[in-house]
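K.L.:
Give me the fold of what follows.
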Amino acid sequence: MADAPTNLTRLLGGTEQSCCKAVAGGTGITVLALQVSKEPNVALFKKALQKLQNDHPVLNYMLHKNNSTSFIINPPLTPDHLPLNIINQLKTTELLMSHGSNATMYPPLHVILEHELNINEWCDHVTSVGGLQLWFANVYTLPDKKWVLVLRLHAGICDRTTAVSLLKELKEAMGAEGGGGGYKEKGNVGIEELIPVEKAKKTIWARGMDMVTYSVKSFTLTNLKFKDAKSARRSEVVRLKMSTQETHMLLTGCELRGIKLCGALVAATLLAAYSSNKQRHTSKNNRKKYGVVFLNDCRAYLQPSLSTHEFGFYHSAISTSHDVKGEENLWELATKIYTTFEKSKNNNRHFSDMTDVNFLVSKAIANPSLTPSSSLRSSLVSAFEDPIIENFSDIDHELGLDDYIGCASTHGIGPSVGLFDTIRDGQLDCACVYPAPLHSREQMEELIAKMKNVLVESFKMEVNA
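P.N.:
Prediction:
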């Protein structure tokens, strides 16, 4: 990528500034949690973390509050290696038990993931002498010779692509050879500095009209019923999993229609939400409008383009809305939803609307009352344009990797449900993150169950057609 200063203070770009404000409120805390059945080689783990820091300067940077409205990052005066915290079995057990019934309802990996999603060192903007560290590493010791390795990162330096690449590089560095690498970069800059000029153009009139449209449209959107809009919030997770056969049928259905998986997942979410709210549909016109935010990786469209191993936040958001009558076929709605997103992307809305979206997010964070019930909900659902596709490798078996989950918190500003989809060994595993107690676990488990049912029923219709 283009050279970036690795030894100078840098004012964050607009999108990074927005990330900092969102993380402070609880949205964008990225967690990678891996459960292994082989005792981790702590020395090798530390060495692998050090290699990541050496290869990616942004991992050494510290976050500072510049003034009342902006943030800066700068490298420490002397590079410090990331502290690795080892939590013994007794403390891990105490932690699990402190989560009450969740400790018995869900596997330890799930409980620990939720625990980490709600640890927020960045909620207080009071600047410490050396600044705020941007990522953390922990190892939890479970009974029965199992361990959970966790990385927790600030969204300002870690979008979804960065998280995937970081995990890949970490596993390579922890392999038998202790090698990996070849990804060394010089530094990073904000996404705004790399957007082709012609793709970000928008007249003042168009920008003003879009701002008004976004603002007015937000008041017409239907929200999932809020259970508790007053209590302090935290992020919780429900996993949507599908068998190999179900996943194959889902992906085949998408391929036949020339759409991506995100279209089908979002359509299923909207239909499930409509069904959940049907008791509230009292008028003859039962049409409901739902907000959808698509997140797409912009690395390939920047100038110069970036590789997936160049760390930072290089995603953009495209906000759309869709009417649902409850009578739609899944594939009909999925095609409509994906086509709308694709058209917006082809018109460069992911670049031209970036400033508008960041401004509106900042305004909502500063003035929660601008959102329904001060909920800070920006949409019903958010989804990534592309799923993560991977298979268990020799390194995974060597490390004794049993299972893992990667996602980010959403209990500040964000959707009612954020979809983090992975296709692992041909099976869909989607972490669905939601803000609690704004939404209850029972409510979200019911919603996700309806989503899966909508998807499975669509397969049956395909077979019988």
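
K.L.:
CA only for contacts and neighbour counts going forward, please
P.N.:
OK.

K.L.:
Check which element follows the helix or strand harbouring Ser165 along the chain.
P.N.:
Applying DSSP states H and E as the criterion places Ser165 in helix 160-173. Following helix 160-173 in sequence order, the next helix or strand is helix 204-218 (DSSP H and E).

K.L.:
Residues contacting that next one, please?
P.N.:
Residues outside helix 204-218 that contact it (CA atoms under 8 Å, 6 or more residues apart in numbering) are 291, 356, 371, 378.

K.L.:
Next, the buried residues of the helix holding Ser165.
P.N.:
The neighbour-count check on helix 160-173 (16 or more other CA atoms under 10 Å) flags 160-167, 169-173 as buried.

K.L.:
Please provide the structure for the following sequence as well, for comparison with the first:
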Amino acid sequence: MTERKGRTVGGTECSWCKAARGGTGVAVITLRSSKPPNTHRLQTALHKLQNSHPILRSTLLQHTNTFSFLTSPTPFLQLTTHDLSSNQNNTNDSISLSPLQQILELELNNDSEWRDAKRDSTEMFFGSVYALPNNVWVVALRLHVVACDRTTAVSLLGELLELMEEKEEILSEENDKKVKHEASLAIEDLVPREKTKKALLARGFDMLGYSLNSLRLTNMKFCDTKATRFSQVVRLQLNQDDTKGVLAGCALNGIKVCGVLSAAGLMAAHGSKRGSKKYGIVTLTDCRSTLQSRLSDNFGFYHSAILNSHEMKGGETLWELAKKTYGAFANSKKCNKHFSDMADLNFLMCKAIENPGLTPSSSLRTAIMSVFEDTVIDDSIKKQREVGVEDYMGCASVHGVGPSIAIFDTIRDGSLDCACVYPAPLHSREQMQEVVGKMKAILIDAAKTFKK
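P.N.:
Okay, here's the model as predicted:
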């Protein structure tokens, strides 16, 4: 019998373990279909994914304040089914949500397994099938972020679609040769040492700088700082024509989409505020291609963060601001700050979790917005339709520590589609719909110049 394999979590993984207990760090992918999924076929496909990626069949063990992975030799995910076909929109606000978004928000806030500090062992991967009114079915995949950054989520979805296309006899075959038995190393064990070196004095100055600057950053107005928090989502979508204009503007200005999203967010949040204000933007970058040792498995958390502050005076134009915000990030990355400051930001994140009073109004807000350096490009719409997937959304929760808005952007079939996640009731849905609506208007207006 194959023994269980294990390893201690790394520094970045440990910070996410602590964050998930407060509500941040639940990754969810939801897929909508108008026909009932074949649950046996789906579970078989998910088991094959667990066989291929050890971290998906791992449990998280807690020993006081330390955590470790224990990997099972066999897959164990069991799909759960829920019949909500008689329920209407079951949210607490007056705004009607699509079934897809209802389930997304429900799963983002289903963190009981990771919130309970008394548990000494928790699984990393869960799957559910929901039956909803009007012959709608939603498949929800929920993962702990230590097992699933955005690159992992994209790969997981792509591999699942391929498996669902396979013939039944091929899908059900047991292929022990493809079973991997150990989760890949933590990001800290794979970063080139020369890129993480920092003098003790320099580390002290940087830690002090991050701490002091965070107190000077401006936040969006908080609606309710006392009530229990949960994550909600506003969706930002552009049509193909407007998306082409945005992409053309990015190409002409030598920037990525994260720069223009950051700029639009800053302009929408600053709005009619008077005077000069500073805002924090966190940019998450996938480090896989620059790690020293080749990953034995692509699944896990291998992103790092760069925090930049930007001063807004009012009257900025989108493309100039976009070049400024992207330039600040690009310069920081060129200096390897995503590696050299990794331990500092993880430490400060954990300190904020342990001492909410260190943040404005105990809000646990570390920045006004987070974005990803690279946009996901999804051209698999045809393949998705062939297996019955009509729409999907994916993102992670932020109602513990994190930004006021976390943007998960995808370009699907030529159209920009963003899931904008925020902590409620710290911010209200009406407030966030207004901010995201302003962002959309700013993007559409800026795209006009570059439309052909």
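
K.L.:
thinking again about what came up before, give me the distance from the helix holding Ser165 of the first structure to the chain's centre.
P.N.:
15 Å (CA atoms, centre = their mean, to the nearest Å).

K.L.:
Which residue numbers in the second structure does it align to?
P.N.:
Counting by TM-score structural alignment, helix 160-173 of the first structure pairs with residues 150-163 of the second structure.

K.L.:
next one: stretch 239-248 of the first structure
P.N.:
Under TM-score structural alignment, the match for stretch 239-248 of the first structure is residues 235-244.

K.L.:
now the end-to-end length of the matching stretch.
P.N.:
19 Å (CA to CA, to the nearest Å).

K.L.:
So which bits of that stretch are buried?
P.N.:
Within stretch 235-244 of the second structure, judged by 16+ other CA under 10 Å, the buried ones are 235-238, 242-244.

K.L.:
ok, those residues vs Pro425 of the second structure, which is closest?
P.N.:
If you rank these by distance to Pro425 of the second structure using CA to CA, Arg235 comes first, at 17.6 Å.

K.L.:
Helix, strand, or coil at that closest one?
P.N.:
What DSSP: H, G, I helix; E, B strand; the rest coil gives for Arg235 of the second structure is strand.

K.L.:
shouldn't it be in contact with Leu416?
P.N.:
No. The pair Arg235 of the second structure and Leu416 does not pass the contact test of CA atoms under 8 Å, sitting 10.5 Å apart.

K.L.:
any idea what Leu32 of the first structure aligns with in the second structure?
P.N.:
Mapped onto the second structure by TM-score structural alignment, Leu32 of the first structure lines up with Ile29.

K.L.:
Might you report the residue contacts of its match?
P.N.:
Contacts for Ile29 of the second structure (CA under 8 Å, 6+ apart) come out as 104, 140-142, 153, 392-395.

K.L.:
most neighbours, which of those?
P.N.:
Counting neighbours by other CA atoms under 10 Å, Leu104 leads the contacts of Ile29 of the second structure with 31 neighbours.

K.L.:
Could you identify the longest helix within the first structure?
P.N.:
helix 441-464 (DSSP state H).

K.L.:
For that helix, which helices and strands make contact with it?
P.N.:
If contacts are counted by 3 or more CA pairs under 8 Å, 6 or more residues apart in numbering; DSSP states H and E, helix 441-464 of the first structure sits against strand 234-241, helix 244-257, helix 261-276, helix 330-346.

K.L.:
Let's verify the spatially most central residue of the first structure: helix, strand, or coil?
P.N.:
By CA atoms, centre = their mean, the mean C-alpha position of the first structure lies nearest to Ala408, the distance being 4.3 Å. Taken by three-state DSSP, the conformation at Ala408 of the first structure corresponds to strand.
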